[in-house]
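J.: Sequence plus the predicted model coming up.
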Amino acid sequence: MFKHILVPLDGSPRAEQALPFAAQLARVYRSTIVLARIVDIFETIGASSIQAAALTNEIREIQEKDAQEYLQRICSSGPLEKLETSMEIHSGDVATTLLDIINKQSIDLVLLTSHGHTGQKHWTLGSVAQKMVHHCPVPVFNQRENYLFPPAAPTQDLTFCIALDGSLLAEASIPPTLYLAAAFAEPQHREIHLLRVVKTLDIDRVEAFLKIHKLNIQKFLYDEARNYLKELSESLNKDTAAQLGVQVTWSVSMGRDIAQTIIREVEGETSLQSSPIAYSLLALATHGRSAIARWAAGSVAERIFHTTGLPLLVIHPPAQNS
């Protein structure tokens, strides 16, 4: 699945924290790792200086030479040594340039760290990650500098959580997550947990629906979610998940705020730094199906991106009629 992996780097150690992840995937799936370094001239000289315009080409050449030397060092040492790599060095707007690379190089996965170098002469990788979540046509793995994946200390069991809303669009997050699980743990120790959150309705609405339609709408939605996940997990455990040696489990939770409930379920009630948690990664799609009994996945994904401390796999599925 992951034949071409893009790792944008801004020269900071934080951004380089994505490299062990890329290296492991490349070894398992024989992938090519594409390292990208984007030079933003205007961050160096400013856009309004008349004198700077004459220096633009000279500064670009210097920065691009530095970028090439930097990427060559990354390729020839550390976790990427002896792996197939290529380099992309460009100047311009970082997010726009990365999206162009993704399309031209047939990238399958983008690996980012949520906080990059914040110095004046470096682009902020966090803001780039946010733009990728909104616009990237392929899965984006957002590494967290304080909760790295894969963890420094090896773990025997690995569990990823996928947040679903019952739509086919949201299910686009399942295949890449299964393949990630297969790459980072031994068979029989790989688990994907499907989570669906049912919104808690106001009691007045539930009672009114019961009075008019003779149906407990809250129970109906809860049962519908359970049946959906049960059938989906059984299908995956007989097919794709079984082939990859991954066990699929599931659960349904209820809450008034979908994003907060998802975060509580995957992180627990305590800080990530003070207590180990059950999940190593959270995956979800950026757009789901908007109808009754469906949560607005776009806004949920964005809120989770800004809130969770877990590594996050975000999939932006192609638009479909629903």
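T.: Alright, I've got the coordinates.
J.: okay, CA-based contacts and neighbour counts for the rest of this
T.: Fine.
J.: now the helices for the stretch 201-322 of the chain?
T.: Applying DSSP state H, counting those that start in this stretch to the stretch 201-322 of the chain gives helices spanning 203-213, 217-238, 240-244, 258-267, 297-307.
J.: now for the ones you listed, which one comes closest to residue 54?
T.: Closest of the helices of the stretch 201-322 of the chain to residue 54 is helix 297-307, at 39.9 Å (criterion: C-alpha to C-alpha).
J.: re the thing from before, can you put the helices of the stretch 201-322 of the chain in JSON lines and add distance to residue 83 and mean neighbour count?
T.: Converted to JSON lines, the helices of the stretch 201-322 of the chain look like this (distance: least, C-alpha to C-alpha, whole Å; neighbours: other C-alpha atoms under 10 Å):
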{"stretch": "helix 203-213", "distance to residue 83": "58", "mean neighbour count": "12"}
{"stretch": "helix 217-238", "distance to residue 83": "32", "mean neighbour count": "16"}
{"stretch": "helix 240-244", "distance to residue 83": "23", "mean neighbour count": "16"}
{"stretch": "helix 258-267", "distance to residue 83": "34", "mean neighbour count": "20"}
{"stretch": "helix 297-307", "distance to residue 83": "31", "mean neighbour count": "18"}
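J.: take a look at this one as well, against the first:
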Amino acid sequence: MYQFVNIGEIFYNLQMSIKNILIPYDGSPLSKKALALAKDIARNFTADLTLLMVIPVYYPINDSVFSGAAVTNYQEIVKTLKQQGEKELGKVVERCREEGTKTAYKIVHDDVSNAILKEAKKLKADMIVMGSRRLTGISVIKRLGSTARHVSEHAQCPVTIIH
């Protein structure tokens, strides 16, 4: 037996449920495409955007001769990356706001996929829009642990992946 669905009603219900959109953003072409799509969705659904920049965690080998220098240098690198991220995201957020979208940003230092999932949960995101690497051929098979895949499998909200 078939059940007929009122598409207008579904659209209306969807419209009521998309209030917060999370966009993992690193300045790459695919994250920019994800942001463009998220801005369109946000304007149509009067949703708020949150851009999330994740500085990946690096684990120096503790028993290495170079571990002390690696940690010291790494802390400086993280500080520099956060400063660069602040500048970049500040500009991007300003453009989004000028285009009429309520936008905020956050920079975290964590494992990338887990940071995205934690922030989505904390934000109570109704949707995540993110880019994915353009892998082809055997690379697709070898890349089973990709960030986009991990996020899409574990997120508690819909995930749109831009290729």
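T.: Okay, I see it. What you see is a predicted model; the values in this text were computed from it and never measured.
J.: one step back: among the helices of the stretch 201-322 of structure 1, single out whichever gets nearest to residue 89 of structure 1.
T.: It is, among these and with distance given as C-alpha to C-alpha, helix 297-307, at 27.8 Å.
J.: The closest one maps to which residues in structure 2?
T.: Against structure 2, there is no aligned range for helix 297-307 of structure 1 (TM-score structural alignment).
J.: just to revisit the earlier point, TSV please, covering the helices of the stretch 201-322 of structure 1 and showing distance to residue 191 of structure 1.
T.: Listed next are the helices of the stretch 201-322 of structure 1 as TSV, based on distance: least, C-alpha to C-alpha, whole Å:
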stretch	distance to residue 191 of structure 1
helix 203-213	36
helix 217-238	11
helix 240-244	9
helix 258-267	14
helix 297-307	22
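J.: Of those, give the one that comes closest to residue 190 of structure 1.
T.: Here helix 240-244 is closest among the helices of the stretch 201-322 of structure 1 (C-alpha to C-alpha), at 9.1 Å.
J.: Tell me the residues of structure 2 aligned with that closest one.
T.: Helix 240-244 of structure 1 covers no residues of structure 2 once aligned (TM-score structural alignment).
J.: so where is stretch 255-270 of structure 1 in structure 2?
T.: Going by TM-score structural alignment: stretch 255-270 of structure 1 matches no residues.
J.: Check which helices and strands the helix ranked longest in structure 1 sits against.
T.: Criterion DSSP state H: the longest helix present in structure 1 is helix 50-76. Judged by 3 or more C-alpha pairs under 8 Å, 6 or more residues apart in numbering; DSSP states H and E, the packing partners of helix 50-76 of structure 1 are strand 32-39, helix 41-45, strand 85-91.
J.: quick one: it to strand 85-91, angle?
T.: 170 degrees (axes from the mean of the first three to the mean of the last three C-alpha atoms, to 10 degrees).
J.: Helix, strand, or coil at residue 195 of structure 1?
T.: strand (DSSP: H, G, I helix; E, B strand; the rest coil).
J.: list the contacts for it?
T.: 161, 162, 163, 164, 250, 251, 252, 253, 262 (C-alpha atoms under 8 Å, 6 or more residues apart in numbering).
J.: now the third one: how far from residue 29 of structure 1?
T.: Put plainly, it is residue 163 of structure 1. 25 Å (C-alpha to C-alpha, to the nearest Å).
J.: Of the two, which one has the most company?
T.: residue 163 (24 against 14; other C-alpha atoms under 10 Å).
J.: mind listing what that one touches?
T.: Contacts of residue 163 of structure 1 by C-alpha under 8 Å, 6+ apart are 194, 195, 196, 197, 262, 282, 283, 284.
J.: In a markdown table: those, plus distance to residue 212 of structure 1.
T.: Converted to a markdown table, the contacts of residue 163 of structure 1 look like this (distance: C-alpha to C-alpha, whole Å):
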| residue | distance to residue 212 of structure 1 |
| --- | --- |
| 194 | 34 |
| 195 | 31 |
| 196 | 28 |
| 197 | 26 |
| 262 | 32 |
| 282 | 39 |
| 283 | 39 |
| 284 | 36 |
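J.: of those, closest to residue 302 of structure 1?
T.: residue 284 (10.5 Å).
J.: Alignment lookup: that closest one to structure 2.
T.: Checking TM-score structural alignment: residue 284 of structure 1 goes with nothing.
J.: Which strand or helix spans residue 68 of structure 2?
T.: helix 67-98 (DSSP states H and E).
J.: how big is the angle separating that helix from strand 48-56?
T.: 160 degrees.
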